[in-house]
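1. The amino acid sequence is not available; the structure is as follows:
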């Protein structure tokens, strides 16, 4: 009987080991993704709903309440500028800043936006006639930048 002195080693690890390694790498990813999808599908609001995306398809009033107060004020004043005149919008801007001092840091940006919108609606010379010292004459600055 003849014995070999060199040990015989297997060149490959075999298909079972490769499948096991692949499974060990893929399984955690699949579990995390399926768990994430399961959590996303749960209706956490407590209200009965058939839609999976009920939170994302809320009505307009819900979205409006989630917007920043200065954005709501700016949009309201821009609408008022178009419906009435820039003077009324500037008066209401000053009243809003007086009532809510936290809006003061946004007053300049809102007044400039009103000035630019006034130029688009009324023209530069007529828009300039509505200028007043609200927010350090930012309205006039917005008119000037839009006009040039």
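-> Cool, the structure landed. Note that the coordinates shown come from a computational prediction; the quantities given were computed from them, not determined experimentally.

2. Please make it C-alpha for all contacts and neighbour counts, starting now.
-> OK.

3. Work out the gap between the top helix by length along the chain and the centre of the chain.
-> The longest helix of the chain (DSSP state H) is helix 15-41. Computed by Cα atoms, centre = their mean, to the nearest Å, the separation of helix 15-41 from the middle of its chain amounts to 33 Å.

4. Put this next to the previous one:
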């Protein structure tokens, strides 16, 4: 009798840890927040880990802000004034003024149509605003 009990004990000692590990893995993949629609296994890896977003450059922030002003209904004349003020305040933006003014011209065409958008053209960053209007018209 002791021989049979010892044999069962040894078998359990070998099989039980494997069963516990497998059942624990299955339990983790079957929790409500787990994606059950995919057949992929949940693995711990660095793949897919999000990295902190790079800070946006000042000219990109300014372009987004000014185009947003146009889309919210501000007159292109006022937005062009804001662009000129920012370039005067921060001369490092001057090299990006042309691209920003073109983006404003395109946004103005979308908001007002080509004819009315062209009526706001003035020499901010040379004729870049007008070029942006013309490229959409």
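-> It's in. Please read these numbers as outputs of a predicted model, since none were measured by experiment.

5. follow-up on the earlier one: which other helices and strands does the longest helix of the first structure contact?
-> In terms of contacts (3 or more Cα pairs under 8 Å, 6 or more residues apart in numbering; DSSP states H and E), helix 15-41 of the first structure is not packed against any helix or strand.

6. continuing past that helix, what's the next helix or strand?
-> Per DSSP states H and E, the first helix or strand lying C-terminal to helix 15-41 of the first structure is helix 60-66.

7. so what's the residue nearest the centre of the second structure up against?
-> Nearest to the geometric centre of the second structure sits residue 53, at 8.2 Å (Cα atoms, centre = their mean). Applying Cα atoms under 8 Å, 6 or more residues apart in numbering to residue 53 of the second structure gives no contacts.

8. do the same with the one 10 residues further on
-> Under the criterion of Cα under 8 Å, 6+ apart, the contact list for residue 63 of the second structure reads 100, 103-104.

9. rerun that using 10 Å as the cut-off
-> By Cα atoms under 10 Å, 6 or more residues apart in numbering, residue 63 of the second structure lies in contact with 69, 83, 96-97, 99-104.

10. cool, and residue 127 of the first structure?
-> If a contact means Cα under 10 Å, 6+ apart, then residue 127 of the first structure has 85-87, 114-121, 139-140, 143-144, 147 as its contacts.

11. now those residues: which count as buried?
-> Among these, those that count as buried by neighbour count (16 or more other Cα atoms under 10 Å) are 85-87, 114-119, 139-140, 143-144, 147.

12. want to try JSON lines for these, with secondary structure and distance to residue 74 of the first structure as columns?
-> Listed next are those as JSON lines, based on DSSP: H, G, I helix; E, B strand; the rest coil; distance: Cα to Cα, whole Å:
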{"residue": "85", "secondary structure": "coil", "distance to residue 74 of the first structure": "15"}
{"residue": "86", "secondary structure": "helix", "distance to residue 74 of the first structure": "13"}
{"residue": "87", "secondary structure": "helix", "distance to residue 74 of the first structure": "15"}
{"residue": "114", "secondary structure": "helix", "distance to residue 74 of the first structure": "8"}
{"residue": "115", "secondary structure": "helix", "distance to residue 74 of the first structure": "12"}
{"residue": "116", "secondary structure": "helix", "distance to residue 74 of the first structure": "12"}
{"residue": "117", "secondary structure": "helix", "distance to residue 74 of the first structure": "11"}
{"residue": "118", "secondary structure": "helix", "distance to residue 74 of the first structure": "13"}
{"residue": "119", "secondary structure": "helix", "distance to residue 74 of the first structure": "16"}
{"residue": "139", "secondary structure": "helix", "distance to residue 74 of the first structure": "13"}
{"residue": "140", "secondary structure": "helix", "distance to residue 74 of the first structure": "16"}
{"residue": "143", "secondary structure": "helix", "distance to residue 74 of the first structure": "16"}
{"residue": "144", "secondary structure": "helix", "distance to residue 74 of the first structure": "19"}
{"residue": "147", "secondary structure": "helix", "distance to residue 74 of the first structure": "21"}
